[in-house]
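have a look; sequence and predicted model below, questions after that.
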Amino acid sequence: MSSKERNRRITDLGTLKALAHPLRMRLYRGLLVARAATASQLAEQVDEAVSLVSYHLRRLAEFGLIEEAEPRSADSRERWWEPASDGVSIRDEDFRDAPEKAAAHTAASRLFFEQRAEMYRSFLDQRAHWGPEWNRSAESMETMLRLTPEELLDMDREMQALFRRWEERGRAADEAGDTDGRENVAVHAYAFPFRL
């Protein structure tokens, strides 16, 4: 298991705004997947200029979301970056005490959702290229439950524990060199109340 903070809880408006930028969120997600990368590597992934990517990486670092990593190559001019934690969490309760904070939280949540939806749309568009094994394994479901707020919180905790277990299993396999057949997998879960 990583020695990094498991899941950094963002509670201040400045850090939320720093992350809630379309390019910065893509760069942060790219670093979570790669675990460490240079601005050049990330610029190639997001199809942006290296200078622009470097600027946004420095902004993420200013707020402690990412940090410099040990160099992974002999080129001393390359600056490597890595996430400062294994992920972030953003809770409504930390941003509801002022209209500006609530509005920023809503805008950030919408951005994160749109980027997640775009990831799924890309998978759907490329589905034929993934082959039958991945298509059989990929999941999209909707379940309607009747829960209390406390039960929903308990379910969320159970799901997080399950995801952590699989994350640790994948990380251990990667560290052991067992990468054959492994791909990055996004799991998006939304749980919210609604009325018909």
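Thanks, I have the structure now.

only C-alpha atoms from now on, for both contacts and neighbour counts.
Will do.

how about the strands in the chain?
Along the chain, counting by DSSP state E, strands occupy 8-10, 37-38, 66-68, 80-83, 88-90.

minimum distance to Ser2: which of those has it?
Ser2 lies closest to strand 80-83 among those, at 11.4 Å (Cα to Cα).

name the residues that touch the closest one?
Residues from elsewhere that reach strand 80-83 (Cα atoms under 8 Å, 6 or more residues apart in numbering): 28, 31-32, 35-39, 65-72.

max pairwise distance over the residues you listed: which two?
Maximum pairwise distance among those (Cα to Cα): 20.0 Å, between Leu65 and Arg72.

tell me which residue is most central in this protein.
With distances taken as Cα atoms, centre = their mean, the residue of the chain nearest its centroid is Arg29 (4.5 Å).

okay, one more to line up with it:
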Amino acid sequence: MAPDDTADYTGLRLDATALKTLAHPLRSRLLSTLRKGGPATATSLATTLHTNTGATSYHLRRLEAVGLVADTGEGEGKRRLWKAATDSHQYEPSDFVGDEDAETALNWLVRDYIRHLGEQFERWLDVEGSWPVAWRDAAGMNDSFVIATPDQVQAMNAEIDQVVERYRRVGQGNPGARRLAVYSVIYPLDLDRTPRGGSETADRS
């Protein structure tokens, strides 16, 4: 069962408890699988993720406790149907400053996202040759660079989010449309030039 593409796009701002709960190899994959594939039972999720039903059920309940997955109310016991509670989650590193456990969890989670991106993009490269050339031209990756302050980068991110939101359902109902993953990654190039403080990050008019 695929996710309902007609529903409103929903998100959840992670608090420290939710972040630390999600920062787990199986839990992060469970949430990703439910968001990508739609509602599923613990048994089918265990098969997909090559684990056992008991562990899957336990970790689904942990995710449910922090609002990341939900019981649909359909089925019972091992046939209970689970779904992702939201389409996405958000956080800012500043949310967890001073909480060493949360900062460690965040570091793990971001690295896990990077691993997941690499795995999924390599799967695309494995099958790319069998797709029409129009899709091969449209998909892919690129890179560039900007020179900006943190505030300017935040503004750029907001504009990128607006573009993605505008295109989120643009292909709805078109048989030629497909669901696509859209990633955005930003990091400093001059890693040896750590800013000394606010004077180097303030916007200059």
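Sure, I can see it. Note that the coordinates shown come from a computational prediction; the quantities given were computed from them, not determined experimentally.

TM-score for these two?
The TM-score (TM-score structural alignment, normalised by the length of the first structure) is 0.82; 185 aligned residues with a Cα RMSD of 2.3 Å.

Leu65 and Arg72 of the first structure: which has the busier surroundings?
Neighbours were counted for Leu65 of the first structure and for Arg72 using other Cα atoms under 10 Å; Leu65 has more, 22 against 13.

so what's that one up against?
For Leu65 of the first structure, the contact set (Cα under 8 Å, 6+ apart) comprises 83-85.

which of the residues you listed are still contacts in the second structure?
Checked against the second structure using both residues aligned by TM-score structural alignment, their matches' Cα atoms under 8 Å, the contacts of Leu65 of the first structure keep these contacts: 83-85.

where do the helices sit along the second structure?
Ranges of helices in the second structure, per DSSP state H, are 16-22, 25-37, 42-49, 53-65, 100-127, 133-138, 150-167, 198-201.

next one: Val88 of the first structure from Arg9 of the first structure, what distance?
Going from Val88 of the first structure to Arg9 of the first structure by Cα to Cα, to the nearest Å gives 6 Å.

that should have said Asp92 of the first structure, apologies.
For Asp92 of the first structure relative to Arg9 of the first structure (Cα to Cα), the value is 11 Å.

in the first structure, what stretch matches stretch 36-54 of the second structure?
On the basis of TM-score structural alignment, stretch 36-54 of the second structure is assigned to residues 33-51 in the first structure.

what does the matching stretch contact?
Counting by Cα under 8 Å, 6+ apart, 26-27, 30-31, 53-54, 57, 69, 78-83, 184 sit against stretch 33-51 of the first structure.

buried subset of the residues you listed as a PyMOL selection?
Per 16 or more other Cα atoms under 10 Å, the buried members of those correspond to this PyMOL selection:
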select buried, resi 26+27+30+31+53+54+57+69+79+80+81+82+83
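
the contacts of stretch 33-51 of the first structure: which two are farthest apart?
Greatest spacing in those, by Cα to Cα: Glu78 and Asn184 (25.1 Å).

before we move on, back to that, quick one, which of the strands of the first structure is nearest to Glu139 of the first structure?
Of the strands of the first structure, nearest to Glu139 of the first structure by Cα to Cα is strand 88-90, at 23.6 Å.
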